[in-house]
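> Have a look at this fold, sequence not included:
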């Protein structure tokens, strides 16, 4: 799902580089290596699980967006294009340890 981060407030001095979740145990990294909402391009993307489809409604699970966020587009997930075995820096694994 591609969506417009309409409530985001990007400030270059504050958001261009920061520690993920503002945690001191995380490295100082650039905004494009994070999933933070305050981005210069205000475009969000999340892979979701489809729960149900009807004529005028798509119900999904796992959408990382605020209720009412404008949806820009819905794309299919194809493992051949959307790599399942992507490699991430070690700090990403630490960041996600207790996220869900």
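Looks like it came in fine. No experiment lies behind these values; they were computed from the predicted model shown. Residues are numbered from 1 along each chain as shown.

> drop to CA atoms for contacts and neighbour counts, all remaining ones
OK.

> wait, residue 61 sits on residue 50?
Yes: using C-alpha atoms under 8 Å, residue 61 is in contact with residue 50, at 6.4 Å.

> Which strands or helices does the helix of greatest length in the chain pack on?
When the chain is parsed with DSSP state H, its longest helix is helix 90-96. Helices and strands touching helix 90-96, by 3 or more C-alpha pairs under 8 Å, 6 or more residues apart in numbering; DSSP states H and E: there are none.

> what about residue 60, helix or strand, and which?
Element membership of residue 60, judged by DSSP states H and E, is strand 57-61.

> next, the one to line up against it:
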């Protein structure tokens, strides 16, 4: 059985929209827009490329902090950062 893994962008949008993650008005609206665009975007010529979004998110795993207490550690995006980066690179 193949289980589809949800994009971290969509997963974050759903958890914010469901109220599981507390967020401000503009973040909630951005998450709702993402979910609405997934449903209605193709009719308007929009598409969300999950692979492109994931590649952009994964890129940060190749970066390392260079200074301070985190020096040498891999840069790990938080869920809200994955939402921003994935949205920027995933929507086409």
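The structure has been received and is ready for your questions. These numbers were taken from a predicted model, which means no experiment stands behind them.

> TM-score, when you put one on top of the other?
The TM-score (TM-score structural alignment, normalised by the length of structure 2) is 0.25; 46 aligned residues with a C-alpha RMSD of 4.5 Å.

> After the strand holding residue 60 of structure 1, which helix or strand is next?
Next along from strand 57-61 of structure 1, by DSSP H and E: strand 71-73.

> With residue 26 of structure 2 as the reference, measure out to residue 87 of structure 2.
In this view, residue 87 of structure 2 and residue 26 of structure 2 are 15 Å apart by C-alpha to C-alpha, to the nearest Å.

> Neighbour count for those two, which is higher?
Between residue 87 of structure 2 and residue 26, counted using other C-alpha atoms under 10 Å, the more crowded position is residue 87 (24 against 9).

> how about the more buried one, secondary structure?
helix (DSSP: H, G, I helix; E, B strand; the rest coil).

> Go ahead and confirm it touches residue 9.
Yes: with contact defined as C-alpha under 8 Å, residue 87 of structure 2 reaches residue 9; the gap is 6.8 Å.

> Show me whatever sits in contact with both of the two.
Residues touching both residue 87 of structure 2 and residue 9 by C-alpha atoms under 8 Å, 6 or more residues apart in numbering: residue 53.

> Endpoints of stretch 16-27 of structure 2, how far apart?
Terminal residues of stretch 16-27 of structure 2 are spaced 8 Å apart (C-alpha to C-alpha).
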